[in-house]
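# next one to model:
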Amino acid sequence: MLFTFIPVFSQPTTVHGKVTDQETGEPIPFVTILFKKTPIGTTTDSLGVFQLISKNKVDSIQFTTVGYLGKSFGIKPFTTNELDVKLKPDLIKISEVIALPNDAPVRRILKEMIARKKQNNPAKYPRYSYRKYTKWEYHLNNVGNKMMQSRAFKNNQNVFKTAEDSTKFLPIYFSEQLVYNEIQRNPSKQKSTVLADKTSGVGVLDDYEISGFTSALDMEVNFYDNYIDLFSQNFVSPLADNGWFYYKYFLADSTMHNGVKNYRIEFIPRRVGDKVFKGFMTTENKDFSLLEVDGTLASTSYLNFLKSMQLKSTYQFVSDSVPFFRRNQIDAIFNYVPLKNNPSKKPISLFFTQSAVIDSVSVNQEKDVILAKGNGKFETIKLPDSKDRDQNYWETHRLEELNPREKLVSATIDSVSQIKAVKFVDNLTRMSMTGYYDLGRFEFGPYASTINTNKVEGLHLFAGARTSSEISTHYMIWGGLGYGFRNKKFNGIAGYGYKFPTINRQIIKFSYDDKIVRSGENEKILFLYENALSPTENNLISQVFKRDELDELFREQKLSTSYEYEWHPGLSNKISANYIRHFSPEFYPFMRAGMPVDYVSAVDFSVDTRFSWQEKVIDDKFLRVYMNTDYPIIHIAIGGGKVFYSGKENYYGKVFTTIEQYWKIGQTGFNYAIEGGMYFGKLPYTMLDIPRGNETQGLFSYDFNLLNYMEYVHDKYLHAYLEYHLNGFVFNRVPLLRRIGLREVLSAKTMIGSLSDKNQQIVEFPSSISKMSNPYLELGAGVENIFRLFRVEAIWRVNNKSLLGAPTFGLRAKFEIKL
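Predicted structure coming up:
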């Protein structure tokens, strides 16, 4: 008998199923589910599906969520239970609000809260400082036996940990940081001093440093703002000025604390399809300031990858009267499963949590914030021993203790990093960012140039490499050799760079390039495509999807040196000196007075100044990846030099500028970029501005997609690129389209320019080039987020009919990954 009962009680209690609205049948996401009289719980996913497991004896389970009546069920312990749960809307509360729309207590309270937002917002003070302790954690949730028993992990079972609901997870990142922040509004100055910093991460998560306007200074969540900007999305705050348009509010409770009445206000979405939360907030009747907010994202069906998110914020009173932040926490789960064949089985997902605790607050100080660079706006300073703090320091300086899971995650990550399969995936991730595959002391790449084909070279093969940080973290040597099978010529690159061991970014480079380039390609393309590994669009992908022959190519030899100096975050200069030689193109040969010209050359000098504000970046040796900023990014470059041709020479000058910004407008986004420039003196057409056309079926944000290359050449030009992303603002309100997750996008691109005939004194213009009599204009309308991965746009060339046969209408597509 004993052996008969052992298997029964060793089996855990499992409950799975789906929660839906009793009246509409729609799934209810983020329902709180608990085994009664235990802390074991979970929430439903965006489809209302759940699973909860316990090894302890439990016999009942309860379901609760804002806007619905709670429900409890009896279950059989130590077996698998399947439940189809239908919750009834809490119509009593809704009817109470509707019955008294003008004078209901909740409206009066919210009116007071919104009226006093400015005076209660902690970010209002002209000067303030505080100490902040932040923790970040990532791990893979819902790891199944298939992964655990795979070849990669079967000998490393110790890296998998057990969550409270008995599922397995794999830790991959844990970091904690203690900083002291000082903020000043006028003139604007922000300073963050890193007191202690400890990071344990797998591969790139450990090596890459996020700097600039870091999370040390960024509060991430401020419910006093109308919108909460997270993961490149704008979510509507329940305390937004127009919150009643997005939310329904209910006065749930009121209590007395020290003679002050506290109100608990619950909120739910007014409609489906908005980026809003459901949850509660508490306030008091003295100043009507926020005391606590707990909000769960109401629906993620219109978002990619983000499957759930919960925000928790608490506030404190400094000196019993000054409202200020106390604690923020963000919990989110990401995954990508386009097809769900088994809804009851949770897929592997990435769990992310960030929490920040604040103390030592001081407001309205008399002294200004002092920066190391007096003319700067903000800076981050790391104390010399900030990364070397011992365990005793952390135990005495943490503003809150690590919980058992955090201790477990932190202790496991080093073991995960040593697994061969993890290292391989890490190398692929690095390669996607840097263009090079890590082989230890050397890195192979850039991968995009390994194989190519075009009309000049035919099949072109290239092999290149560079030194890695295992050889040096201060200098880098790179090189590569290629061969074209049609023109039977070798070409290659070589270079050396040194990064100075200084606080401010400071790099010097020397390089030689000999390669085939497309007419119009030059370094100023990188002012807009800043994270591109190269200014060239001459690659295999462009050949596969071409709509016209790629023949606007010529050989360029370039000897270059540059020095880059960052004065302070957001302001940098780059000084460049180049010797450039352009050889006569095979299909657009250089001609002068009816005679062929073999090549033209130039000695060129330029100074580029780059401005940005509150920008996050990732630095990896010589590579800098620009992450995001809500403000414009501006480049201003001036230069000049001497051009040599047919035994003659003359001086020239140039000036050009770009401005780019992604501007969030409510839940939509407007992206614009403007570039303009002017050349003085005479130059060959290959060194002037050749507007970037697009002779592929692909879609480019900063190219003219229905323009052929070599239609126009300008020595004075102005280009504008506009995109308006509605992010499903219309489609999410159409029931048949809501579940598909499609998003609307509109675009417009225009340019004006002129060209002086004096430039033909060097080489004559090709016959394909025509002068622009009217502004060029193309308009587009399309759909993003097709299968979560593609954007397709219909484009019309409205003005300036092409003399080269470029289409007046076309469908263009691009691959893109967005939240």
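
# C-alpha only now, for contacts and for neighbours.
Noted.

# in stretch 772-780, what counts as buried?
Neighbour counts over stretch 772-780 (16 or more other C-alpha atoms under 10 Å) mark M772, Y776, L777, E778, L779, G780 as buried.

# what's in contact with it?
704, 706, 712, 746-754, 793-800 (C-alpha atoms under 8 Å, 6 or more residues apart in numbering).

# same thing but at 6 Å, please
Contact with stretch 772-780 is made by 746-752, 794-800, as judged by C-alpha atoms under 6 Å, 6 or more residues apart in numbering.

# mind listing the strands for the stretch 1-150 of the chain?
In the stretch 1-150 of the chain, the strands defined using DSSP state E, counting those that start in this stretch lie at 13-21, 32-35, 41-43, 49-54, 60-64, 71-74, 80-87, 127-143.

# pick the most buried one from those.
Highest mean neighbour count among the strands of the stretch 1-150 of the chain (mean count of other C-alpha atoms under 10 Å): strand 49-54, with a mean of 22.

# which strands or helices does it pack on?
Secondary-structure packing of strand 49-54 (3 or more C-alpha pairs under 6 Å, 6 or more residues apart in numbering; DSSP states H and E): strand 13-21.

# may I ask which two of the contacts of stretch 772-780 are separated the most?
For these, the maximum inter-member distance is 22.7 Å, found between I752 and A794 (C-alpha to C-alpha).

# list the contacts for Q614?
F213.

# quick one: end-to-end length of stretch 25-37, please.
30 Å (C-alpha to C-alpha, to the nearest Å).

# which other residues reach it?
Outside stretch 25-37, the residues that touch it by C-alpha under 6 Å, 6+ apart are 19-20, 40-48, 60-65.

# picking that back up, taking the buried residues of stretch 772-780 one by one, which sit in strands?
Judged by DSSP state E, strands contain the following of the buried residues of stretch 772-780: Y776, L777, E778, L779, G780.

# excluding chain neighbours, what is closest to L683?
N759 (5.5 Å; C-alpha to C-alpha, 6 or more residues apart in numbering).

# that neighbour - that's part of a strand, no?
No. Read with DSSP: H, G, I helix; E, B strand; the rest coil, N759 is helix and lies in no strand.

# my read: it touches Y679, true?
No. Under the criterion of C-alpha atoms under 6 Å, N759 is not in contact with Y679, lying 10.4 Å apart.

# ok, these two, which is more surrounded?
More crowded of N759 and Y679, by other C-alpha atoms under 10 Å: Y679, with 22 against 17.

# show me the contacts for that one.
Y679 neighbours (C-alpha under 6 Å, 6+ apart): G653, K654, D715.

# okay, helices next: where are they in the stretch 651-800 of the chain?
With helices called from DSSP state H, counting those that start in this stretch, the stretch 651-800 of the chain shows them at 735-738.

# I'd like the structure of this one too, to check against the first:
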Amino acid sequence: MRQTLLFIAFLFTSLLWSQTKVSGTVIDEYDEPVAFANVIFKDSNEGTITDENGRFYLESDDSYEAIWVSFVGYELNIVELDRRTTYELVVTLKEEAAALDQVVVYSGKTSKKDNPALDILRKIWENKRENGVRQFKQYSYDKYEKLEFDLNTIDSALVQSKIFRGMEFIFEQVDTSNVTGNTYLPIFVNEEISKVYGDNILGKEKEILEGNKNSGFENNQSIIAFTQDLYSDYNVYDNYLKFFNKAFTSPLSTTGIDVYNYVLLDSAYRDNKWCYNIVYYPRRKNELTFKGDFWVNDSTWAIKEINLQASKSANLNWVREVYIEQEFDVLNDSIFLITKDYFLSDFSLRKKEGARGVYGKRTTFYNNYVFDEPKDKAFYKEQIDPYQYEIYNRPDSFWEEKRVEPLSKDEKGVYKMLDTLKTVPRFKALYDVGATLASGYYEFKNFDYGPIFSTFGYNEAEGIRVRAGGRTYFGQNDLWRLEGYVAYGFRDNKFKYGISGKWLVDRESRLILFGGNRRDVEQTGARLTATTDVLGRSLASSALITVGANDQLTNLNLTTVGFELEPVKNFTTRFRVTYRTLRSATDAFSLSWLDEDGQVQNEIKQPALEVILGFTPGRRTIGYGVERKVINEEKFPVFFLGYGVGLKDFLGGDFDYQKVQGLYTQPWNIGGFGRAWTTLEAGKIFGDVPLGLLSPIPGNQTLWSIYNTFNQLDFYEFVSDTYVSFHLQHNFGGRIFSRIPGIRKLNLREVVGFRAVYGSISDANVALNVDRQGNPIIYQAPEDVYWEWSVGVGNIFKVFRIDFNFRGNYLDNPGARQFGVTGTFGFSF
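Next comes the predicted model:
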């Protein structure tokens, strides 16, 4: 009872902060909802529009006694408000009989002919390249960005739940969203001040961080980066707006006529500029579209204001609501520059109204524009220390001066509330559980145990395998890190181990020294381009269930030392010295070879020197220590080039060879047609080497769909010393299924794949390989280009995809698998 009264008191207090709140539904005389109707506080410019179900929510800090509700073809309805807070209001609009002969009323699908809204839209297309900072040679501006997470749909049941026992004080910050009308509790706020410089001639832009302040926890950078990546910068004039790894069709897109209905609703002065008001809404359900309206100037055809609300039927996981609002100001009477960008998303496990969730908000202000003041090209190349203590510890006076928008009362309270919350033992326990599930490590003081998901495994050589390991962890910006593990196999009765160390010598150039040693059982050849570190391990080595015998395993002893450097952002160079010994881990598999005297050798000893170049344009990372986390892994291309030299007779080395490898992976956003990934790999070995040093074409005998492998190939079915492979995977994002009645509600997504590889192997390399008794083993290369294809259904229960794989050729190979089914779990929007 005490908690209920406490909640009511807090709710009452929050209601006092906003003077007028009203929500409800607008219907016509036939009880049908009126979508996109105008709802405005009387005698004001504060208003909103109803959604496709006729629902609305409106809030103001001022006191109002009535609202105006209107729509084209209907009489204006003035609704009196007898209370400061009025919820679940039902407003009925009557058809305007006197205007029926004069007004064209658009409902359902609007016509593409004789529609004045489309004539205005075409004017926007003609002039969109002349708006904003792109009209100047150089530009700079100040940028203030505020990120916030809120727990929403706060009710008495949540307040009284056991999970918050002892933490009831947090509900003092409850407020109500002016977009959704739901109560919410701010739980995280981050502020950032930066200066942005750009040069349209050079095609360069640079952002310099001047201040960062947050109310979060020690590992808050992960939350900040995750949110910033979700809400990556977009331009409403572009044909597609890309966030959540999806491409939404913009209402200003040149393809918008085929996707949206447009209605010219009104015209009026907006900040002394005559503008037209156009309402838009989707033509079809289940597509990545918006509904909303925008104001466009009648001479420059530039957008003055726009709001976008994602269609509730859009094929989007875990997101119940997306709302975007942008405002533009006028410079020199003709140029419109963005001044405010507001983005809200409502994350929830269920889309059902009333289900609890989390708001993610980003509010960005742009001001102090300066134009045509050039900077040297060197300015844009200059490296800046990525972590400066003073930037993250600015005094309150700095923020009071620099904030474009003052913090609200509830936002100010979050800083104090979270400082108190972190001292509550129950919260700390809940936080530890969440952190363990997210990172895979359980945190002790200065040490993390894990990864916990690698504790158990199975393969033919080791049988059941158990593993325990951990790493040093003083903070996410540690300059050094030690990591190691111990494992035991119950079939071979052997212990395995791995240990590695890294030290960040120079933070600016990211000079890292590293080294380590691993003795373990491994499925070598699971990848063509080997880029894993000394503790890397493939899924193929420990899959619990496999197709066919998974017994072609290797006892590996690998030692590595080297250094890594990043002279230019996202361009890394790595030099390493490796020493490997390889032996077969099972009786059914042979790594034996014939030496120059014709003697059978069962072990390969091989020192090598390797130089690796990597370039990942567009990659964003968090952390400034020896290890960083990539936050937009699926968005940037990857270029890789490796060169290795095998050393014979040095430290007992067995072979002289040179090895060249290259890889190029590219993600493709194909607008409304979904998202694709392509990978091209090529490599060649110069010199004579046995199986353990060759390049097996990576098969996949697990039940998991593993990108860059061939699902219908067995391990070592093809082996090469020269290869070129190509992989394509395309996710249509539900574009086809959304047009099939009865299926569209499932929000399934179509996935297709194609994989091909050419390879060859010299006679000399084939002749080196024998079994333990010296009998020749003949390995085959895919000289006729092996290929396979797949079709899949994704987004099953929002987390699972099943692929049906078909082998294209080499059907007569012994044990060839012509058809197979694989699957994969994953979190995606």
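
# TM between them?
The TM-score (TM-score structural alignment, normalised by the length of the first structure) is 0.86; 795 aligned residues with a C-alpha RMSD of 4.3 Å.

# picking that back up, so can I have TSV of the strands of the stretch 1-150 of the first structure showing distance to S321 of the first structure?
Shown next, in TSV, are the strands of the stretch 1-150 of the first structure (distance: least, C-alpha to C-alpha, whole Å):
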stretch	distance to S321 of the first structure
strand 13-21	44
strand 32-35	35
strand 41-43	37
strand 49-54	44
strand 60-64	36
strand 71-74	41
strand 80-87	42
strand 127-143	15
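
# so which of the ones you listed is nearest I413 of the first structure?
strand 127-143 (9.8 Å).

# gap between the closest one and the chain center?
Centroid displacement of strand 127-143 of the first structure relative to its chain, using C-alpha atoms, centre = their mean, to the nearest Å, is 18 Å.

# same question, stretch 392-406 of the first structure
That offset, for stretch 392-406 of the first structure, works out to 30 Å (C-alpha atoms, centre = their mean).

# residue range in the second structure corresponding to that stretch, please.
Counting by TM-score structural alignment, stretch 392-406 of the first structure pairs with residues 397-411 of the second structure.

# what sits up against the matching stretch?
Q173.

# wait, what's in contact with D714 of the second structure?
Counted by C-alpha under 6 Å, 6+ apart, D714 of the second structure has contacts G699, Q701.

# aligned counterpart of it in the first structure, please.
By TM-score structural alignment, D714 of the second structure lines up with N708.

# and the contacts of stretch 772-780 of the first structure, which are buried?
Among these, the ones that count as buried by 16+ other C-alpha under 10 Å are L746, S747, A748, K749, T750, M751, I752, A794, I795, W796, R797.

# circling back: gap between the residue nearest to L683 of the first structure and D548 of the first structure?
As judged by C-alpha to C-alpha, N759 of the first structure and D548 of the first structure stand 28 Å apart.

# repeat that for A216 of the first structure.
50 Å.

# these two: which is more packed in?
Neighbours were tallied for A216 of the first structure and for D548 using other C-alpha under 10 Å; the higher tally belongs to A216 (24 against 14).

# helix/strand/coil for that one?
A216 of the first structure ends up coil, using three-state DSSP.

# what is the burial count for the counterpart of E603 of the second structure in the first structure?
Following TM-score structural alignment, the counterpart assigned to E603 of the second structure within the first structure is Y599. A count of nearby residues for Y599 of the first structure, using other C-alpha under 10 Å, gives 20.

# show me what contacts Y599 of the first structure?
Applying C-alpha under 6 Å, 6+ apart, the residues near Y599 of the first structure are H582, F583, S584.

# wait, the last one sits on F590?
Pointing back at S584 of the first structure there. Yes. The pair S584 of the first structure / F590 is scored as a contact, 5.1 Å apart, by C-alpha under 6 Å.

# what are the ranges of the helices in the stretch 101-250 of the first structure?
In the stretch 101-250 of the first structure, the segments counted as helices under DSSP H, counting those that start in this stretch are 105-115, 117-120, 145-148, 204-207, 243-246.

# in the second structure, what residues pair with the first one?
Under TM-score structural alignment, the counterpart of helix 105-115 of the first structure in the second structure spans residues 116-126.

# what about the matching stretch, how far off from the first structure?
Compared with the first structure after fitting, stretch 116-126 of the second structure deviates on average by 2.0 Å (mean C-alpha distance after the TM-score superposition for the first structure).

# the alignment partner in the second structure of G810 of the first structure: how many residues sit nearby?
Counting by TM-score structural alignment, G810 of the first structure lines up with G820 in the second structure. Using other C-alpha under 10 Å, G820 of the second structure has 16 neighbouring residues.

# skipping adjacent residues, who's closest to G820 of the second structure in space?
N805 (5.2 Å).

# for R426 of the second structure, see how far away the one you found is.
48 Å.

# buried sites along the longest strand along the second structure?
Across the second structure, the strand with the greatest residue count (assigned by DSSP E) is strand 183-199. Using 16+ other C-alpha under 10 Å as the test for burial, strand 183-199 of the second structure gives 183-199.

# what's it packed up against?
Contact here means 3+ C-alpha pairs under 6 Å, 6+ apart; on that basis strand 183-199 of the second structure packs against strand 138-152, strand 175-176, strand 204-214.

# again, 7 Å this time
strand 138-152, strand 175-176, strand 204-214, helix 409-421 (3 or more C-alpha pairs under 7 Å, 6 or more residues apart in numbering; DSSP states H and E).

# could you check the angle that strand makes with strand 204-214?
Using axes from the mean of the first three to the mean of the last three C-alpha atoms, to 10 degrees, the inter-axis angle of strand 183-199 of the second structure relative to strand 204-214 is 150 degrees.

# quick one: strand 183-199 of the second structure to the first structure mean distance?
Superposing on the first structure and averaging over aligned pairs (mean C-alpha distance after the TM-score superposition for the first structure), strand 183-199 of the second structure comes out at 1.8 Å.

# also stretch 361-371 of the second structure?
For stretch 361-371 of the second structure, the mean deviation from the first structure after alignment is 1.2 Å (mean C-alpha distance after the TM-score superposition for the first structure).

# so that stretch corresponds to what in the first structure?
Mapped onto the first structure using TM-score structural alignment, stretch 361-371 of the second structure spans residues 353-363.

# now do the buried residues in that stretch.
Buried positions in stretch 353-363 of the first structure, judged by neighbour count with 16+ other C-alpha under 10 Å: T353, Q354, S355, A356, V357, I358, D359, V361, S362, V363.

# that older thread, looking at S584 and F590 of the first structure, which is more packed in?
Ranked by neighbour count (other C-alpha under 10 Å), S584 of the first structure and F590 place F590 first, with 25 against 21.

# show me where the stretch 451-600 of the first structure has its strands.
Taking DSSP E, counting those that start in this stretch, the strands of the stretch 451-600 of the first structure run over residues 451-454, 458-467, 475-484, 489-499, 506-518, 553-568, 571-583, 591-592, 595-596, 599-611.
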